[in-house]
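*Asks:* okay, sequence plus prediction incoming.
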Amino acid sequence: MMMNLFSIFDPTTNIMNFSLNWFSSLLGLLLLPLYFWMIPNRMLIFWHSIFFFLHKEFKMLSGPSSFNGSTLIFISLFSFILFNNFLGLLSYVFTSSSHMTMTLSLALPLWMTFMIYGWLNNTQHMLAHMIPQSTPTLLMSFMVIIESISILIRPGTLAIRLMANMIAGHLLITLMSNTGMFLTNLLLMMLLLSQILLLILESAVTVIQAYVFSILSTLYSNEVN
């Protein structure tokens, strides 16, 4: 294990040189059998209401030119990230969404697919998108460079945003808990209260980050159509 503050995020549990911590990403599949129940339960109705809301939101952002069923990709992406983020709030569960290995593996293929599709099918639109409207003639060359850089860093910003937000709260909770043994009873109670409030904040961050990741992916896909 790495001897630094980030060693708690090091996936070291392994058998036959394969990290078993990454299997925590598949725990969300345990909820799939609920869809095969003959009589829907409250959990299934709750998830259906979330999926319908996300479908309307993504369909509105994608525009009328989007393909039928394209929102299922982003709904699945939202669900996968949300499951992993919430699992990271549990004790002794590895947070896979706090690693660039996971976040970049989600962002880079999506971005690459959008770029390949856009440049092959809508080349003129992609070229026109490099220069915003009413741009002065002297600034056109600079705008092309700036737009190219902003497009190239999109998968990195998606991956780093998710990783940084997930790792920051976990690291702060860990640092606060390490000081508990040196505090008095009164300060210890205040520490526990602050950690509970921070855990509630982290629960909101897990939902927000999954939503932001899927929303930005939807907006990026809309730009190539």
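*Replies:* Structure's in. What do you need?

*Asks:* only C-alpha atoms for contact and neighbour calcs from this point on.
*Replies:* Noted.

*Asks:* check contacts around residue 207.
*Replies:* 82, 85 (C-alpha atoms under 8 Å, 6 or more residues apart in numbering).

*Asks:* this is the other structure I want to compare:
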Amino acid sequence: MMTNLFSSFDPISTMNHLSLNWASTMLGLLFTPYPFWAMPSRSSLMWSSVTTSLHKEFKTLLGPTNPGGTIMFASLFSFVVFNNFLGLMPYIFTSTSHMSMTLSLALPLWMAFMLFGWINRTQHTFAHLVPAGTPGPLTPVMVLIETISNVIRPGTLAIRLAANMIAGHLLLTLMGNTGPHLGHTAVSMLVLAQILLLILEAAVAVIQSYVFAAVSTLYASEVN
């Protein structure tokens, strides 16, 4: 029986006094050499078509001046969606439900975009602080609002991913804890509801990964 509702999100593992839960984040690297020596399967062909579609869409967002940048954002999508799906497995740590993981992904990207914009596109970055058609008296206010919105971008990007991942997991945990106190008919209904919720969580895992990568691409396109 769980003593804490958030124990499933605890990153500390007491096995041999080592914190092994974070090691699950790197499990995706084990599948990297596979396409180089094995015949492509249907799953690998499907994933290849997904990444190709993402490359085309991110290329449209970034523009023709930065064609190689799509590799970074497609890899970011692959990394996040793998960890999201990994967290749906029983007894596996969900790293993307922690701000330490999501903020570690969002903050360096935002910092790199800001430094690139202020160093190489200084006038364009200054002009972006004042939307077109802003009245003169409102210019200082708009500059303040745009500055605040730029500063909180990595936080909102990280919180969006972590909150969506932790919400569904908590709901599944709450529903699972009520199972021992229910009758046979109620347990059958509970299992059906959890299966439907798990399917919904799988969709959320894909959608949030795409949103995280797409919003990061939009941030990069603003300074490009």
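*Replies:* Everything's here; your move. Quick caveat, the model's predicted, so the values are computed rather than measured.

*Asks:* for structure 1, which segments count as strands?
*Replies:* 14-15, 18-19 (DSSP state E).

*Asks:* how far apart are the last one and its match in structure 2?
*Replies:* Going back to what we said before, that points to strand 18-19 of structure 1. On superposition with structure 2, the mean distance recorded for strand 18-19 of structure 1 (mean C-alpha distance after the TM-score superposition for structure 1) is 2.6 Å.

*Asks:* give me the residues contacting that strand.
*Replies:* 11-13.

*Asks:* now swap in the first one and tell me
*Replies:* When contacts are defined by C-alpha under 8 Å, 6+ apart, strand 14-15 of structure 1 is touched by residues 20-21.

*Asks:* on that earlier part again, ok, and which of the strands of structure 1 has the densest surroundings?
*Replies:* strand 18-19 (a mean of 12; mean count of other C-alpha atoms under 10 Å).

*Asks:* thinking again about what came up before, buried among the contacts of strand 18-19 of structure 1? Make that a ChimeraX selection.
*Replies:* To isolate the buried ones among those in ChimeraX, judged by 16 or more other C-alpha atoms under 10 Å, type:
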select :11
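
*Asks:* wait, isn't residue 122 of structure 1 in contact with residue 225?
*Replies:* Yes: if you go by C-alpha atoms under 8 Å, residue 122 of structure 1 and residue 225 touch, sitting 7.0 Å apart.

*Asks:* the two - which one has more neighbours?
*Replies:* residue 225 (18 against 14; other C-alpha atoms under 10 Å).

*Asks:* pull the contacting residues for residue 175 of structure 2.
*Replies:* Taking C-alpha under 8 Å, 6+ apart as the contact definition, residue 175 of structure 2 lies against 190, 194.

*Asks:* what residue of structure 1 matches up with it?
*Replies:* Matched across to structure 1, residue 175 of structure 2 falls on residue 176, judged by TM-score structural alignment.

*Asks:* mean per-residue distance, the helix ranked longest in structure 1 to structure 2?
*Replies:* Criterion DSSP state H: the longest helix present in structure 1 is helix 185-223. For helix 185-223 of structure 1, the mean deviation from structure 2 after alignment is 0.5 Å (mean C-alpha distance after the TM-score superposition for structure 1).

*Asks:* mind checking how far that helix is from the chain centre?
*Replies:* A distance of 11 Å separates the centroid of the chain from that of helix 185-223 of structure 1, by C-alpha atoms, centre = their mean, to the nearest Å.

*Asks:* what do you get for stretch 143-163 of structure 2?
*Replies:* 15 Å.

*Asks:* how about the helices in structure 2?
*Replies:* 34-37, 42-62, 69-86, 99-120, 122-128, 139-151, 153-177, 184-222.

*Asks:* please work out which of those helices is packed deepest.
*Replies:* Among the helices of structure 2, helix 69-86 has the highest mean neighbour count (mean count of other C-alpha under 10 Å), at a mean of 20.

*Asks:* have a look at how far, on average, that helix is from structure 1.
*Replies:* With mean C-alpha distance after the TM-score superposition for structure 1, helix 69-86 of structure 2 averages 0.5 Å from its match.

*Asks:* roughly how far does residue 181 of structure 1 sit from residue 171 of structure 1?
*Replies:* Here the distance between residue 181 of structure 1 and residue 171 of structure 1 works out to 18 Å (C-alpha to C-alpha, to the nearest Å).

*Asks:* go on, residue 7 of structure 1?
*Replies:* Taking C-alpha to C-alpha as the measure, residue 7 of structure 1 falls 10 Å from residue 171 of structure 1.

*Asks:* now do residue 118 of structure 1
*Replies:* For residue 118 of structure 1, the distance to residue 171 of structure 1 - C-alpha to C-alpha - is 39 Å.

*Asks:* do the same with residue 27 of structure 1
*Replies:* 23 Å.

*Asks:* in contact with residue 163 of structure 2, which residues?
*Replies:* residue 97.

*Asks:* that should have said residue 154 of structure 2, apologies.
*Replies:* 103, 106-107, 110.

*Asks:* let me know the closest of those to residue 74 of structure 2.
*Replies:* residue 106 (14.6 Å; C-alpha to C-alpha).

*Asks:* aligned partner of that closest one in structure 1?
*Replies:* Under TM-score structural alignment, residue 106 of structure 2 pairs with residue 107 in structure 1.

*Asks:* residues contacting stretch 218-225 of structure 1, please?
*Replies:* Against stretch 218-225 of structure 1 from outside (C-alpha under 8 Å, 6+ apart): 58, 61-63, 65-66, 74, 111, 114-115, 117-119, 122, 125-126.
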